[in-house]
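J.: Here is the input, now give the coordinates:
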Amino acid sequence: MAHQLTHRTTAEFPAEQVYAVMVDPDYLKARLERLGGPGAALLSHHVDANGARYELRHGVDANVVPPMVRSLVSGDLVIERVETLVPTGSGRYDGTVSVRIPGTPASADGALRLADVDGGSEFVVDASVTVKVPLIGGRIESMVAEQIEGLLAQETAFTIDWLRQRG
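T.: Next comes the predicted model:
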């Protein structure tokens, strides 16, 4: 059974400005350098008037991977993440996120929404984390969801700091 997670953040900046930063390759590379872990990289990137699609690779040092998750992989954990965002109206962007951990039965898929709200914008990630391992999969899903929540919080802080410094 999948573990559902919803991550919601607000910023004092309009959605258009947040979107421009979120899809900027220099920003993505800087964020990965700071938060991406070993082997982090921007694997592909495409932005045009119809929206954006980019693929990221994160690394997690084996020493910080929870033991139950470590039982699924040997060595560092590699996480591949594909995100899309498209303009769907004035001050609104919708998209998808897909996360894979090669060599494991773990994945996450979901929807992204960035929209103007009073005083700025709101970014929402609704995702479903799945780990297909009999008996312990649910516990691992909860751990993976916690790690995703933590990463999203760090990325949000990085993004807001980026916007404030360059806004």
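J.: all contacts plus neighbour counts: C-alpha atoms, from now on.
T.: OK.
J.: what are the ranges of the helices in this protein?
T.: Here the chain has its helices, by DSSP state H, at 15-22, 25-35, 67-70, 137-166.
J.: May I ask you to confirm that residue 144 is in contact with residue 137?
T.: No: contact between residue 144 and residue 137 fails when scored by C-alpha atoms under 8 Å: they sit 10.2 Å apart.
J.: one more to put side by side:
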Amino acid sequence: MSRRIELTLTYNAPAAAVHSALTNRDFWLGRLEKSADNGVTLDHLNGGDGTVDVSISQVLDKDALPALVSKAVKGDLVLTRGEAWGPFENGQANGTFTVTTTGLPITAKGSAVLTDAGAQSTLTLEGDVEVAIKLIGGAIEGMVADQVTDILRRDQEAIEGWVAANA
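T.: The predicted structure follows:
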């Protein structure tokens, strides 16, 4: 069983500017530098011609998790997040996202579409979260889905900040 993720975000910047940030190597390296104290590391960052494929990982403190989740963790809990964006063409760009963990059988994956909306832009994400743990997986899926959407909302703030600073 899985939990559906559907989220629409409105950016206070044109889609071309948002896409430019998402596919900019310096944007990702700057984010990693700001997150280094939280144990975030770069797995890979590939791109060119208005595309990007990036993967970052973070060791999570299982003691900071809800008891239901922390009891199910086996070994270290590492969250790996991937994002890929194609070129910006005809007022839009298509992307994908993935989240996997070690220590818990969690996966999330989906698609994203970034489109122009006048002086703003819209990012529409759809995907699924699956936690393959008998009996409690469904309860954890809801928590993970909430965390994924929180991460995406924080990404929005970082992207808008980057666009404003680099306009």
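J.: Residues that sit against both of residue 144 and residue 137 of the first structure, list them.
T.: Contact with both residue 144 of the first structure and residue 137 is made by no residue, according to C-alpha atoms under 8 Å, 6 or more residues apart in numbering.
J.: just to revisit the earlier point, need the winner for burial among the helices of the first structure.
T.: helix 15-22 (a mean of 19; mean count of other C-alpha atoms under 10 Å).
J.: residue with max distance from the center of the second structure?
T.: For the second structure, the residue at maximal distance from the C-alpha centroid (C-alpha atoms, centre = their mean) is residue 135, at 26.9 Å.
J.: what separates that one from residue 72 of the second structure, distance-wise?
T.: As judged by C-alpha to C-alpha, to the nearest Å, residue 135 of the second structure and residue 72 of the second structure stand 11 Å apart.
J.: what's the answer for residue 63 of the second structure, then?
T.: Residue 63 of the second structure sits 12 Å away from residue 72 of the second structure, taking C-alpha to C-alpha as the criterion.
J.: Over to residue 95 of the second structure?
T.: Remark: distance between residue 95 of the second structure and residue 72 of the second structure (C-alpha to C-alpha) = 32 Å.
J.: out of these two, which sits in the more crowded spot?
T.: Between residue 95 of the second structure and residue 72, counted using other C-alpha atoms under 10 Å, the more crowded position is residue 95 (18 against 15).
J.: Spit out the contact partners of the more buried one.
T.: Residues near residue 95 of the second structure by C-alpha under 8 Å, 6+ apart: 83, 84, 85, 86, 111, 112, 113.
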